[in-house]
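**Student:** Sequence first, then the predicted structure, then my questions.
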Amino acid sequence: MKKLILTAALLSGIPAASANAAVVTAQSGNPTGGAGYNFNVVLGGGDQTSFQGTVGSWSWNDSTIAEGEGWRHQADWIAFTLTEPSYLHLEISRVDETADAKLFPSYTLLRFFNDTTDGPHFFDNDANIQWTAGSVEMEYLAHLDNSTSGSVHEHYHLPAGDYTLAIGGNAQSEAVAENVNYTAFLAADAITVPEPSAALLALIGAGSLLLRRRH
């Protein structure tokens, strides 16, 4: 799914710096219309934010339950809004390499905001999530399954809209569970559609002329 997001966006535009770029402070708690979030932030083109949180060492994936199952209340849930189509940079890493050695940061990226605190204690980390009947169904977009590194980074082309990021740990479930600390960084570069070059326009014109001559 991630590759589909990237490919579609690459056809439509390229990242561009914004004159209104700023460092934005992520707020604790829920966005307007959302429920069950640890942080929320609104990012315009060129904006960036960073924040720190604490999660369970295997909160993103607990293989003792089932592969692909995470602990809802031991993971951190981040709501972010992109005000325009953006090239999103995402980085998550340990706060302290020694104290947080059992953190192998992993995440799930979803479209839309959750709107309820009801529902089960577990979540599918690679599928749509709807906590209760009648609540918003968050659309699965991508995930990063990391069990070897203390930091991860990825990039996504995304349309404007509301998104949910579920961050958790992915240590071996047989190990003693610990609370571990992470730091996250998000940056959004606006995507602009480039003007066609003179050479490209000339090629298009030549092709049209050739077609007319053939007919």
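**Tutor:** Thanks, I have it.
**Student:** For the rest of this, base every contact and every neighbour count on C-alpha atoms.
**Tutor:** Will do.
**Student:** quick one, helices of this protein?
**Tutor:** Along the chain, the segments classed as helices by DSSP state H run 2-12, 198-214.
**Student:** To N179, which of these lies closest?
**Tutor:** Judged by CA to CA, the one of the helices of the chain that comes nearest to N179 is helix 2-12, at 29.2 Å.
**Student:** before we go on, here's another structure to hold up against the first:
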Amino acid sequence: MRHQPFYFTLMGVGLWLAGALPSHASTIVPTPGYAPGIGYEWGVAMSGTDSAIYQGSVGAKSWNEPTNPPDAKGWTHTSDWTAIELTDAATLTVTLARQSGVPFTLPNGTVVIEGDLLTPALSLYAGWETTGPETHTFNPTGNISWASELTYLAHEANPLSLTSITRTFELAAGRYSLVYGGNPSDPTVTGFHGYQATLSTVPLPAAVWLFGSGVTGLAAWARRRTSTIA
């Protein structure tokens, strides 16, 4: 992976969610160090009523490099990976937005400001990859050949080239991996560009989880203690 994130924020939202408790601040850990697997940039622990906001930067084509093979479109070392720990079954909402003014510290200590032309895209996997070792590329739309501990769940490619995307997932308690990257429609966009990620959870009612996820989802949960309703 490229770098240790320069900036992060712990955020507790004092708004009442319909039918739920107030949201609280989650625990955010930059570069949690789950080596020798994926070099996660972030570790986020969340309950069913949490929120998290943090910023970083990724490569312009880090989620989809047009010249890469179909099952290896993403660049592992220029995308950003978040290891999520959900302590409760929850509806997880993820918003990934272009962000200007994101700082980055060079090895010599110089601080530069990253670009602001990101076309955001993201993928979600069940599990954490802690064995690896990672390679330079990954599959953003399916299982990753070298990541045996991850199971692909969903992605948002952002085909309309929006500056902000939002996806909602209904998830069991467990471990998940989110990867953020860039998918520009303009191939001339290069370099690194800033993002802001906003994550929030709402408790998933037991009835929804037991009866709405279906037999397949329950079977997957029994095997991995984690699954999704995309």
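**Tutor:** Cool, the structure landed. Keep in mind it's a predicted model, so treat the numbers as computed, not measured.
**Student:** residues near the equivalent of V202 of structure 2 over in structure 1, how many?
**Tutor:** Alignment note: V202 of structure 2 maps to D189 in structure 1; criterion TM-score structural alignment. Burial measure for D189 of structure 1: 25 neighbouring residues, criterion other CA atoms under 10 Å.
**Student:** Is D189 of structure 1 in contact with A22, as I believe?
**Tutor:** No: under the criterion of CA atoms under 8 Å, D189 of structure 1 is not in contact with A22, lying 11.2 Å apart.
**Student:** Report the central residue of structure 2.
**Tutor:** The residue at the geometric middle of structure 2, judged as the C-alpha nearest the mean C-alpha position with CA atoms, centre = their mean, is L178 (2.5 Å).
**Student:** Please report the distance of it from Q99 of structure 2.
**Tutor:** Counting by CA to CA, to the nearest Å, the gap from L178 of structure 2 to Q99 of structure 2 is 18 Å.
**Student:** Could you do T119 of structure 2 as well?
**Tutor:** Counting by CA to CA, the gap from T119 of structure 2 to Q99 of structure 2 is 10 Å.
**Student:** which of the two has more neighbours?
**Tutor:** The residue with more neighbours, out of T119 of structure 2 and Q99 and counting by other CA under 10 Å, is T119; that gives 30 against 21.
**Student:** right, and G142 of structure 2 touches A126 too?
**Tutor:** No: when contacts are counted by CA under 8 Å, G142 of structure 2 is not listed as touching A126 (11.6 Å).
**Student:** Mind listing the shared neighbours of those two?
**Tutor:** Taking CA atoms under 8 Å, 6 or more residues apart in numbering as the contact rule, G142 of structure 2 and A126 both touch 152-153.
**Student:** neighbour-wise, which of these two wins?
**Tutor:** More neighbours sit around A126 than around the other of G142 of structure 2 and A126, counting by other CA under 10 Å; the figures are 24 against 17.
**Student:** Now do the same for A142 of structure 1: its match in structure 2.
**Tutor:** Taking TM-score structural alignment as the alignment basis, one finds that A142 of structure 1 is matched in structure 2 by A154.
**Student:** what sits against the residue lying closest to that match once chain neighbours are set aside?
**Tutor:** Across the structure, with CA to CA, 6 or more residues apart in numbering as the measure, the residue nearest A154 of structure 2 apart from its sequence neighbours is L124 (5.3 Å). If a contact means CA under 8 Å, 6+ apart, then L124 of structure 2 has 152-155, 176-179 as its contacts.
**Student:** Can you tell me what L124 of structure 2 aligns to in structure 1?
**Tutor:** Residue correspondence to structure 1 (TM-score structural alignment): L124 of structure 2 is matched to L109.
**Student:** any idea how far D126 of structure 1 is from that match?
**Tutor:** L109 of structure 1 is 9 Å from D126 of structure 1, where distance means CA to CA.
**Student:** Test my guess that G37 of structure 2 contacts P133.
**Tutor:** Yes: G37 of structure 2 is within contact range of P133, at 5.1 Å (criterion: CA under 8 Å).
**Student:** of these two, who's got more company?
**Tutor:** Shown here are G37 of structure 2 and P133; by other CA under 10 Å, G37 has more neighbours (18 against 13).
**Student:** measure the closest residue to I191 of structure 1 other than its chain neighbours to A190 of structure 1 for me?
**Tutor:** Spatial nearest neighbour of I191 of structure 1, excluding adjacent residues (CA to CA, 6+ apart): P15 at 4.4 Å. Using CA to CA, one gets 5 Å for the distance from P15 of structure 1 to A190 of structure 1.
**Student:** Spit out the residues that contact those two alike.
**Tutor:** Both P15 of structure 1 and A190 are contacted by 86-87, under the criterion CA under 8 Å, 6+ apart.
**Student:** any common contacting residues for D189 and A22 of structure 1?
**Tutor:** With contacts taken as CA under 8 Å, 6+ apart, the residues that reach both D189 of structure 1 and A22 are 46-47.
**Student:** the longest strand in structure 1 is where?
**Tutor:** As assigned by DSSP state E, the longest strand anywhere in structure 1 is strand 179-192.
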